[in-house]
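Visitor: Need the 3D shape of this:
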Amino acid sequence: DNFGKDGRDWALARERLADPSIAPGPAEIAWARDVFRDLLKIRAGTQLLRLASAAEIRKRVSFPGSGPGQNPVLVATRIDGRGLGGHKAVMTLINVAPRAQVLVLPEEAGARWALHPVQRRGADERVRREARFADGHFEVPARSAVVFVHD
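Guide: Next up, the predicted model:
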């Protein structure tokens, strides 16, 4: 279960957490709260992010771009919504890198993906400004979680 496996790194974490130069201030805390609230709104309002059973998850969820050539700093999840009403599909991308990342999925060229409506007006200005889809290319900003919808 990997619980406690990072124990050897606790000294490093303790040192970093004690560093006042990286302590978040009120503005950073409020921003993180607002971005998190946006993600909660997306989950609550997007049926495909609340599949009801393991069978539905196995049937509908895939991980495009995964495998031996996968970009190790970018995780993409595609959820197929055909037959459920609502979105035809949802694509989530999580970028843990300090730079923007692009995921190229030729099979999505010609599809009509758009940034989720909550994120289009959300708290994370970087996502509003930099997240985009065009011709099979998903681009997401550094250290972000982005949701695209296909209608």
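
Visitor: Every contact and neighbour count from this point should use C-alpha atoms.
Guide: Noted.

Visitor: Any buried residues in stretch 43-62, and which?
Guide: Buried residues in stretch 43-62, counted by 16 or more other C-alpha atoms under 10 Å: 46, 47, 48, 57, 60, 61.

Visitor: tell me how far the ends of that stretch are from each other?
Guide: Chord length of stretch 43-62, first to last residue, is 18 Å (C-alpha to C-alpha, to the nearest Å).

Visitor: re earlier: now the buried residues of stretch 43-62 in TSV, with distance to residue 96 and secondary structure?
Guide: Below are the buried residues of stretch 43-62 laid out as TSV (distance: C-alpha to C-alpha, whole Å; DSSP: H, G, I helix; E, B strand; the rest coil):
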residue	distance to residue 96	secondary structure
46	23	coil
47	25	helix
48	23	helix
57	24	helix
60	25	helix
61	21	strand
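
Visitor: just the residues you listed now: which is nearest residue 127?
Guide: Taking C-alpha to C-alpha as the measure, residue 127 sits nearest to residue 46 out of the buried residues of stretch 43-62, at 18.3 Å.

Visitor: I'd like the structure of this one too, to check against the first:
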Amino acid sequence: QHWPLLAPLLANPALRPDPAQIAACRAGFLELLRIRRSTPLFRLRTAEQVRRAVRFFNTGPDQIAGLIVMQLHDPAATQDMLGQVVVLFNATPAPIQFCDPAFGGAELWLHPVQQASADARLRMAAFSQADGCFGVPGRTTAVFVGASRPV
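Guide: Predicted coordinates:
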């Protein structure tokens, strides 16, 4: 039903990705697969597990447009396990800083796969434990992980 809109875009040579863009897209996708494989909270199996584990921040009338903040939490995780994951989806072209006192004092770090990302911009994503603030570059999905801690 959308073919009349898409056909001219697909035919436009200016919109055709070059080999470097294709390789970067492939590398980013493979990084996401490695994150999923290495992070059990991304492999919840039932709706009930999802209801218990997932919480969203940046909601309500004061929310930052273009930003989704999702937390996955496993209170049963042992000390050496990653019991908390916070994912920030920044759909805007500009960097965003998101602060929530609920994350103040939390021990979170950029997922190790993303710390070694081929995308230098992604490696700039950061978390400040002191004030619970995340910094996420534009058009970036950043995954932060840490020990289990109720928020």
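
Visitor: Can you give me the TM-score here?
Guide: TM-score for the superposed chains, counting by TM-score structural alignment, normalised by the length of the first structure: 0.87, backed by 143 aligned residues with a C-alpha RMSD of 1.5 Å.

Visitor: could I get the buried residues of stretch 43-62 of the first structure as TSV with distance to residue 15 of the first structure?
Guide: TSV is the format used below for these (distance: C-alpha to C-alpha, whole Å):
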residue	distance to residue 15 of the first structure
46	40
47	42
48	41
57	40
60	43
61	39
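
Visitor: Give me the aligned partner of residue 75 of the first structure over in the second structure.
Guide: Here residue 75 of the first structure is matched to residue 68 in the second structure, going by TM-score structural alignment.

Visitor: Report the aligned residue range of the second structure for stretch 116-125 of the first structure.
Guide: Counting by TM-score structural alignment, stretch 116-125 of the first structure corresponds to 111-120 in the second structure.

Visitor: Check the second structure for its longest helix and report it.
Guide: Looking across the second structure with DSSP state H, the single longest helix is helix 19-38.

Visitor: Give the aligned range of it in the first structure.
Guide: Alignment of helix 19-38 of the second structure against the first structure: residues 26-45, by TM-score structural alignment.

Visitor: Just the buried positions in the matching stretch, please.
Guide: 35, 38, 39, 42.

Visitor: Ignoring the adjacent residues along the chain, who's closest to the first one?
Guide: Yep, that's residue 35 of the first structure we're talking about. Of all residues not flanking residue 35 of the first structure in the chain, residue 123 sits nearest, at 5.4 Å (C-alpha to C-alpha, 6 or more residues apart in numbering).

Visitor: Around that neighbour, how many other residues sit close by?
Guide: Residues lying near residue 123 of the first structure (other C-alpha atoms under 10 Å) number 19.

Visitor: With the one 3 residues further on instead?
Guide: Each residue near residue 126 of the first structure was counted by other C-alpha under 10 Å, and the total is 14.

Visitor: In contact with it, which residues?
Guide: Listed by C-alpha atoms under 8 Å, 6 or more residues apart in numbering, the contact set of residue 126 of the first structure reads residue 141.

Visitor: could you say which helix or strand contains it?
Guide: Counting by DSSP states H and E, the element that carries residue 126 of the first structure is helix 125-130.

Visitor: ok, back up a step: for the residue nearest to residue 35 of the first structure, give me its contacts.
Guide: Per C-alpha under 8 Å, 6+ apart, neighbours of residue 123 of the first structure: 31, 34, 35, 38.
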